[in-house]
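In: okay, predicted coordinates and the sequence, questions at the end:
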Amino acid sequence: MSIPIKDIGKQEINKQDMHVDDSLTDFTSRQITFNDVSKRVYVTGSGPAVIVMTEMPGISPHVARFARWVRDAGFTVYMPSLFGRDGVVATAEEGAVVFQKACVSAEFRAFAGKGASPVTLWLRALAKVAHAECGGPGVGAIGMCFTGNFALSMMLEPAVLAPVVAQPSLPMDDPADTGLEAADLQVVRQRLESEDLTVMAYRFEGDAFCRAQRFAAFSEALGERFVSRVLPDSAANQDTAPFFKRYVTTPHSVVTAHLIDEAGQPTLAARDEILAFFRGRLVQADVN
């Protein structure tokens, strides 16, 4: 049974310490292979599927906390391990190494002019399997930071109905580039219009890694069905992990590292809007 969105998180008598490693023991670890590429996927919950893609430098306690919020809202979470060590609070040095490896990996295309990252093919296959396993009208997907625009690439899989784009940072070298091929964006736009879908997108106003030009490019490509939310920098949590303190010096991670878990905070309102978006598309549609 799902928890009302306004009560998500209230069941935690002692809130989790975001500065210590997360054991992830309440997730089931599965090894899933598509086209000879195998990845660990952490699964928890019941109900329609939502793919939660981690931000840099990996599945941190903040990312796992968000995944639990999605689970508690009534969904089966599939959280693939894409880079970094799972559950750890990475040091600044370790996080930098993870970032550098991802930038040169064949799975990711961190720079402009190269199109969508090849790993999105694997993620689309995961969405298809998750839909088959969980049922419902379709699948939700949220990408964050390095994976931010992956949720849009995943819409090339028909099962993906509820994409959320959180502070998309790729490509790193062109703030006005979407990181998707023009043809793919056209397919996404056609789906949005023909199936009456929307994309939810979030960023902080002063984010140096996801600037206003990128949201403007998405808006131009996708029209009014790209629904953007820009939060004030003053809404960002300043108590962040070592990697963020050294390398992410502007507000960036809306629903994870820079979220303030207190009533009335804009970041918590963004979280609730995302959960309501998933419910509206994946749960209500199932009963109508």
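Out: Ah, there it is.
In: only C-alpha atoms for contact and neighbour calcs from this point on.
Out: OK.
In: contacting residues for the nearest residue to residue 103 once chain neighbours are set aside?
Out: Nearest residue to residue 103, sequence neighbours excluded (CA to CA, 6 or more residues apart in numbering): residue 110, at 5.5 Å. Residue 110 sits next to 102, 103, 104, 117, 170, 171, 172 when contact means CA atoms under 8 Å, 6 or more residues apart in numbering.
In: what's the helix or strand for the residue nearest to residue 223 when sequence neighbours are not counted?
Out: In space, not counting the residues next to it along the chain, residue 223 is nearest to residue 189; the distance is 7.9 Å by CA to CA, 6+ apart. Residue 189 belongs to helix 182-194 when assigned by DSSP states H and E.
In: want to compare, so here's the second one:
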Amino acid sequence: MATRSMNADDPLDDFAARELALDGVTRKVHVAGRGPAVVVMAEMPGISPHVARFARWVRDAGFTVYMPSLFGRDGAVPGAEEGAAVFRRACVSAEFNALAGGRSSPVTNWLRALARHAHRECGGPGVGAIGMCFTGNFALTMMLEPSVLAPVLAQPSLPLEEPAGLEIADDEITAVRERLDRDNLTVLAYRFKGDRICRAERFAAYAAALGDRFIARELPDSAANTDVAPFFARYVSYPHSVVTQHLVDAAGQPTIAARDEILAFFARRLAVPTNRPDPIARD
């Protein structure tokens, strides 16, 4: 993968920008790669150069990436004021259940339709999905779609006002747990230990609801990158974004190990040949 600056807007010129009409709603989706599909959902405030870099890593590992535009300006470096405006709009949008727990964001209905569409286009056993921060829990709700086999929750941050809350309805998380048991699947989740948004209470709540099907990874704060975009410097001044802003792109780093584990997880569940070990295999 060619090296691109994380400090300049990314033109996303190696992705095909497609307008996909699903369930009566049309959204832009950036698509690249070949192989089984993986839906990559951006963190707040949108598809930044760091998010695009992670999507390229997924693409280069042998997958077709579907990266929907859910908020913000695609490819933009997260500026402080622009990012704050995007965050405020999302918090009051009817598409997102940002503040209180106990129900899923309505946008997850469209994301499940995207997974079905991607599976039809790409084939294979099924679809992977990763949500980050504001979208972190969406990959779990997407498990209600049978094609989704490999869900990853990166620092799931909703609901914002309930540290131990889950952004999913009780009947839905029960259905997800039943499916995980029935199909012998797992949920992989990441956070930094000192994260003030995705706190330990949330991972404890996931563990209580999903049992040993919930595989939690907590990284030390010392593993976080400190050279971050203005939005993060002002509003997220603590370790948070495991595979994007706070990832240290150097061999031997815990965040790189997390990235590689995620890629191996996708490869195992979606049957992509790989020489990476899968340390979380259950069967």
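Out: Everything's here; your move. These numbers were taken from a predicted model, which means no experiment stands behind them.
In: the residue nearest to residue 103 of structure 1 matches what in structure 2?
Out: Residue correspondence to structure 2 (TM-score structural alignment): residue 110 of structure 1 is matched to residue 98.
In: distance of its match relative to residue 231 of structure 2?
Out: From residue 98 of structure 2 across to residue 231 of structure 2, the span is 19 Å (CA to CA, to the nearest Å).
In: again with residue 21 of structure 2
Out: In terms of CA to CA, residue 21 of structure 2 sits 31 Å off from residue 231 of structure 2.
In: looking at these two, which has the bigger crowd around it?
Out: Between residue 21 of structure 2 and residue 231, counting by other CA atoms under 10 Å, residue 231 is the more crowded of the two (19 against 13).
In: surely the more buried one is in contact with residue 86?
Out: No. Counting by CA atoms under 8 Å, no contact exists between residue 231 of structure 2 and residue 86, whose distance comes to 10.8 Å.
In: overlap of the contact sets of those two?
Out: In contact with both residue 231 of structure 2 and residue 86: no residue, using CA under 8 Å, 6+ apart.
In: just give the number of residues close to the closest residue to residue 213 of structure 2 other than its chain neighbours.
Out: Using CA to CA, 6+ apart and skipping the chain neighbours, the partner closest in space to residue 213 of structure 2 is residue 186 (4.6 Å). Residue 186 of structure 2 has 25 neighbouring residues, counting by other CA under 10 Å.
In: trace residue 186 of structure 2 over to structure 1, please.
Out: Correspondence of residue 186 of structure 2 to structure 1, assessed by TM-score structural alignment: residue 198.
In: correct me if wrong: its match contacts residue 165.
Out: No. Using CA under 8 Å, residue 198 of structure 1 makes no contact with residue 165, being 11.1 Å away.
In: skip the chain neighbours and tell me the closest residue to the residue most central in space within structure 1.
Out: Nearest to the geometric centre of structure 1 sits residue 143, at 2.5 Å (CA atoms, centre = their mean). Spatial nearest neighbour of residue 143 of structure 1, chain neighbours left out: residue 53 (5.0 Å); criterion: CA to CA, 6+ apart.
In: can you check residue 57 of structure 1 too?
Out: That would be residue 95: by CA to CA, 6+ apart, it lies 5.2 Å from residue 57 of structure 1.
In: need the three-state assignment for that neighbour.
Out: Using DSSP: H, G, I helix; E, B strand; the rest coil, the secondary structure recorded for residue 95 of structure 1 is helix.
In: that one corresponds to which position in structure 2?
Out: By TM-score structural alignment, residue 95 of structure 1 lines up with residue 83.
In: from residue 105 of structure 2, how far out is that match?
Out: Following CA to CA, the distance that separates residue 83 of structure 2 from residue 105 of structure 2 is 20 Å.
In: what of residue 231 of structure 2?
Out: For residue 231 of structure 2 relative to residue 105 of structure 2 (CA to CA), the value is 24 Å.
In: now residue 72 of structure 2
Out: To residue 105 of structure 2, residue 72 of structure 2 is 17 Å away according to CA to CA.
In: and for residue 121 of structure 2?
Out: Relative to residue 105 of structure 2, residue 121 of structure 2 is positioned 25 Å away (CA to CA).
In: more neighbours: the two, which one.
Out: residue 105 (22 against 13).
In: pretty sure the more buried one sits against residue 172.
Out: No. The pair residue 105 of structure 2 / residue 172 is not scored as a contact, 12.0 Å apart, by CA under 8 Å.
In: circling back: burial check on the residue nearest to residue 143 of structure 1, number of neighbours?
Out: If we define neighbours as other CA under 10 Å, then residue 53 of structure 1 has 26 of them.
In: what's the spacing between the aligned partner of it in structure 2 and residue 129 of structure 2?
Out: Aligned counterpart of residue 53 of structure 1 in structure 2: residue 41 (TM-score structural alignment). Using CA to CA, we find residue 41 of structure 2 at a distance of 8 Å from residue 129 of structure 2.
In: report the contact partners of residue 188 of structure 2.
Out: Here residue 188 of structure 2 is in contact with 151, 152, 153, 214, 215, 216, 217, 262 (CA under 8 Å, 6+ apart).
In: one more: residue 259 of structure 1?
Out: 235, 236, 237, 253, 267, 268.
In: count the neighbours of the aligned residue in structure 2 for the residue nearest to residue 223 of structure 1 for me.
Out: Matched across to structure 2, residue 189 of structure 1 falls on residue 177, judged by TM-score structural alignment. By other CA under 10 Å, 20 other residues sit near residue 177 of structure 2.
In: can I assume residue 177 of structure 2 is in contact with residue 210?
Out: Yes. Using CA under 8 Å, residue 177 of structure 2 is in contact with residue 210, at 5.6 Å.
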